[in-house]
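Participant: let me see the structure of the following:
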Amino acid sequence: MDRDLFERRLTVVLVVVGALLLALAVRLWQIQILQGEYFLRLAEENRIRITSIVAPRGLIKDRHGRPLILNRAAFTVYLLPTELRDSAQVIPEVARKLGMTPAEVNDKLAVAAQERPFDPVLLRRDIPKEAIAALEENRMDLPGVLVQVEPVRDYLHGALAAHLLGYLGEVDDRALATLRGQGYEAGELIGKDGVERIYDRYLKGRNGQIQAEVDAQGRPLRQLAKIPPSPGNTVTLGIDLDVQQAAEDALGSRVGAVVAMDPNDGTIVALVSHPAFNPNLFATGITVPAWTKLLRDPLQPLLDRATQGGYPMGSVFKIVTATAALELGVVQPGTRFFCPGFYTLGNRVFHDHEAHGSLNFLEGIAQSCNVVFWTLARPVGPDALARYAKMYGLGQTTGIDLVQESAGIVPDPDWKLRVWKEAWYPGDTLNSAVGQGFMLATPIQVARLVAAVANGGRLVTPHIVTEITSPDGQALLRVAPPPARTIHVYPQTLAILQAGLVAVVTHGTAASIQMPGLAVAGKTGTAENPHGRPHAWFAGYAPVKDPQLVVVALVENVGYGAEFAAPIVQRVLQVAFGLPTPGAGRPLPAPPAPLPSAVPGEAHP
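Facilitator: Now for the predicted structure:
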């Protein structure tokens, strides 16, 4: 009996021991086979640390080699999850010294743990020296904290050319899934807008690595290997810093845009949009409050008004109407008109800005007489107006090397029926002929249109970048101007248009901007705005006999183009051609008090 009891007990013990041995074997198999790589890497990282050396992004320079964007050295703080011994103590202390909350640090660790459990977790960039000193003083009590010196983008002129240059943002996990094979790493800053985005693959450098032996507290003992980083390439723009600064200063605090472009090949010499933003806000990762403020600003500082803002063109569109009328044989330079200051269409009266009396077609362009163009609108017709507008590139993107360009709107009867479910009325034709109604264009489109008149009928493609060179100065890519498209008009049509635009400045609506030593041609425009004061336009080029620069200025909600936009173009041309700028120290005219809403059918030069 005792023997049977002993054998049963022995059997139970053997079964339990066997089960324990089996469980231990399964666990060892799990550790060695299933999780062997994990624990091997964990053990190696307790002894060897591999960290990235962030490569500097490439420089961006103006056409004369003057830097617009450089890099500066700054401190960046990371947490190493595999070396974080006492998170309950370390995280609150690190958060306090970095001006963060423990919750923010834990959120970053949690996100990284899902996708990148072994990678350093970036906490903050561009840390002040005082905070770094406090971390270093307590290094023994803060295992897992890594301080690196890394390059940070430095936009030397603040908000100058912000929309053109663009800004950086941290690569998200979705983008990283496709970009990791191209050398991008978690937490890395990439171009999000402007030149920084379009040419990111050239500007991005190749990160290096350091392999170091560390002690139990994570302190480096010796360097085992190092792969140096390779800086990004230098991108040279067609921008002239002096002209850009002149355009920025001339526009001042007004809301609007300025574009300066070479009419012969489309190279952008200046591009301004106000209000703007400071790209340095994004250089180290923009804070949520700062980003929210930009998004909620009613003046939309992130909007590039030069390429994305759609505006009625006002009288600048008369260049298109004049082209259509000349090409169709509706008018000749000497054709005479009588302007009583209004035009009657049925029981509706369209008011001009003044009674011009008797004048010919060229005088009508010079004085921006609406009655002349309302008279031409009816025989020309809405379809021809739309056709010639599209010939000049309106209603379509220009192809400039920036993101999210607006195409604008070129209306015709089919468009109105499709979009508004309404018929086209004769009054719509009159409005279109003077750049009112449904017509919308961007300043860059207007610059392209005027360039086509100035250069003899070639529709150029605006472009910003001219050359890309390696860090040691070797040319990698010379960006050839995109081929121009020829517009099909008679040479005499262009000659008449050019004469009309010259007359605008010699004795027309823009006579006040004449400059000794520089012959200028152009067109004023005052686009009625149902939400307030009119938008002011001036689009011009110089010199008249050998056009080298087209300049377009748009100012929102101020009044007449001759008063508010033309002086901006004048100052830009003065700087571009090295002329005296006697009025540079004086502010341009301030907008007058608000006016009542625009009167339907009323337009100005």
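
Participant: can we go C-alpha only for contacts and neighbour counts from here?
Facilitator: OK.

Participant: what helix or strand is N264 located in?
Facilitator: Using DSSP states H and E, N264 sits within no helix or strand.

Participant: so what's the residue count around it?
Facilitator: Neighbours of N264 under the rule other Cα atoms under 10 Å: 22.

Participant: with the one 4 residues further on instead?
Facilitator: Around I268 sit 25 other residues, with neighbours defined as other Cα under 10 Å.

Participant: is it in contact with V460, as I believe?
Facilitator: No: the pair I268 and V460 fails to qualify as a contact (Cα atoms under 8 Å) at a distance of 11.1 Å.

Participant: run this one through as well so I can compare:
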Amino acid sequence: MTVIQPYSGGRQTTPRTVGRNYQSVIVMLIVSLFLVGAMGSRLAYLQLVQGERNRQLAENNRIRLVPKQPVRGNIFDRKGKVLASSRLSHSVFLWPVALKKDEWPQTRQRLSQLLDLPEDEIQKRVERAGFDSPSLIRIERGLSPAQITALQEYSHQLDGIEVDIEAVRDYPNGDVGAHVLGYTGELNDQELGQRRAEGYRMGDVAGKMGVEEAFEPTLRGEWGGQQVEVDGAGRVLRILGEKEAKSGKDLQITLDLKTQKAAEAALGNQKGAIVALDPRNGAVLAMVSRPTFDPNIFSSRITPDMWKQLQGKGNPFVNRAMRGFPPASTFKVVTQTAGMESGKFGPGTVLPTFAALNVGGTSFGEWNRAGFGPLGYQQAMAWSSNTFHGQIGKGVGGPTLIKWARNYGFGQPTGIELSEEAAGLIADDTWKRERFNWEWTVGDTVNMSIGQGFTQATPLQVAVMFAVPANGGYRVKPHLHKDNEALSNWRVSMEMKPSTIETLRKGLRAVVDGGTGQVLNVPHLPPVAGKSGTAEAPPGKPHAWFGAFAPFDKPEIVVVAFAEHSGGGGGSVAAPMVKQVLEAYFDAKSPDEAKEK
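Facilitator: Next comes the predicted model:
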């Protein structure tokens, strides 16, 4: 009997080979189970642990936040002429979540080349926003036509980069009123950190100086924007939500553009300042400082070379109208007030004058080196006698002179809205002991009486001082916000005797009528009153001052001109500047100008 064996494929089955045919199947099964388990664990991790994050990333790749910066409010002068507005400009924006990380270095390098912007600055901006940010972030403002064209040409290499139009600040008069208006600029990291609680965000532009800074809450407006769905190519599929940006409010200030331009022209390139204000309520009509700058440059990026060139002009961002300098003989208004109000030197006082006044071993010389003989208040003011006023200061004493200086507002901010204002300095015994460990002397008082020594006053403070005799004895608070508040809210009575005010006014008129300010005694201007000053300012040349008000009978404008280290006298250097401003204000033309017309 023949037994048929099962076919074994040519292999013999022995006790040693039983089950080996299933080993490979078992191994494959185990590996498959391991892989499926690993994949399942990974899926579970992605869905359960990181599910929310991954969904957010996917959503960010589909949803874009397009912020809309508000249009800043306009600034107008007192007659409605535009001082600051907005214009449209091209900016380049970057969408971080759309960036391909492996291509980012190439994109960053290309942007750097096209925009002439350092790569590290671009990198910092992206890192600040975060690579997964769905919001557009601004990389550069004020693109030139050449830059716009170049970005379009290389758009295929610039995923996540867009060029759009936005409103930027525009100052149609260039550098006119620059120190008053200030400028705007994008907040840096430190500023942004300090102002996040106020609702500021990355890329925000804010006022950095002057009116722009002082009235930031009024001018700023509120952000708006859109939430849009986009496809893989970045095309907008639909708008999911929208909030209209709210424009900032317009602001009218007290500056008079015509007077401001006249003051700018009068100062020219002379380092210094000119201030004009209404003595009745303190409204600032003009404020000029030199050197200056054009605030329009801040509507685009400032390169290091541009910044170096600006600083080379000599601190152009310092508003010299609100910085302290020795007021020289303009301060004699305070000295005469102290003399009469103290009761020690009445309005009828006559004092001898000398070539020099010797006090405590120090000689205080008369500017003409000879003296003027016996003088009363009016003649002493007209000829600016140092020895006359030195005797008044010595007679009333330091505390009384200091008291009246502070009553006039010296040594303290005037209260104008601008943050750049300095307080100036009215020193006293305590101040001197703290700094020099030495007591106040009679010589210090005499020095103060002629506006020298430690005394520092700003041109704005000097203008406030001249407003007192101009308006009949009130100290005004200079301001830039134009409104219709009552005069009582802008000024306070100095409680001076009528005879003191009358004597001061007559003396200031005598300065122009026959003293050191005769350049202003011209028929085409209404009667002017004023005072010159020439301040010693070692190691440089002397400073020149002149302050004036007009019309004498019913003053409506005070003008103070200050020429830093001009080297000339107040009557010869600063007074002609004041004259030029008054001619523009009163629309009065000199005979020579009339002939030219």
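
Participant: just give the TM-score of the two.
Facilitator: Counting by TM-score structural alignment, normalised by the length of the second structure, the TM-score of this superposition works out to 0.89. Behind it: 568 aligned residues with a Cα RMSD of 2.7 Å.

Participant: select the longest strand from the first structure.
Facilitator: The longest strand of the first structure (DSSP state E) is strand 67-79.

Participant: how much does the helix or strand just after it stray from the second structure?
Facilitator: Sequence-wise, the next helix or strand downstream of strand 67-79 of the first structure (DSSP H and E) is helix 87-98. Here the mean offset of helix 87-98 of the first structure against the second structure after fitting is 2.3 Å, by mean Cα distance after the TM-score superposition for the first structure.

Participant: which other helices and strands contact the following helix or strand past helix 87-98 of the first structure?
Facilitator: Going down the chain from helix 87-98 of the first structure, the next helix or strand is helix 102-115, by DSSP H and E. For helix 102-115 of the first structure, the packing partners by 3 or more Cα pairs under 8 Å, 6 or more residues apart in numbering; DSSP states H and E come out as helix 87-98, strand 121-127.

Participant: aligned to T344 of the first structure, what sits in the second structure?
Facilitator: Taking TM-score structural alignment, T344 of the first structure has N358 as its aligned residue in the second structure.

Participant: strands of the stretch 201-350 of the second structure, start to end?
Facilitator: Under the criterion DSSP state E, counting those that start in this stretch, the stretch 201-350 of the second structure contains strands at 205-207, 224-230, 236-243, 251-252, 272-277, 284-290, 350-351.

Participant: average distance between the longest one and the first structure?
Facilitator: Here the mean offset of strand 236-243 of the second structure against the first structure after fitting is 4.7 Å, by mean Cα distance after the TM-score superposition for the first structure.

Participant: what's that strand packed up against?
Facilitator: In terms of contacts (3+ Cα pairs under 8 Å, 6+ apart), strand 236-243 of the second structure is packed against strand 224-230.

Participant: if we go to 10 Å?
Facilitator: strand 63-68, strand 224-230 (3 or more Cα pairs under 10 Å, 6 or more residues apart in numbering; DSSP states H and E).

Participant: quick check: angle from it to strand 224-230?
Facilitator: Orientation check (axes from the mean of the first three to the mean of the last three Cα atoms, to 10 degrees): strand 236-243 of the second structure against strand 224-230 gives 160 degrees.

Participant: tell me which of the strands of the stretch 201-350 of the second structure sits nearest to R406 of the second structure.
Facilitator: Using Cα to Cα as the measure, strand 272-277 is the one of those that comes nearest R406 of the second structure, at 20.1 Å.

Participant: with the first structure overlaid, how far apart is that closest one on average?
Facilitator: Aligned to the first structure and superposed, strand 272-277 of the second structure gives a mean residue distance of 0.5 Å (mean Cα distance after the TM-score superposition for the first structure).

Participant: name the helices or strands packed onto that strand?
Facilitator: On a contact count with 3+ Cα pairs under 10 Å, 6+ apart, strand 272-277 of the second structure meets helix 257-267, strand 284-290, helix 459-471, strand 543-550, strand 557-563, helix 575-585.
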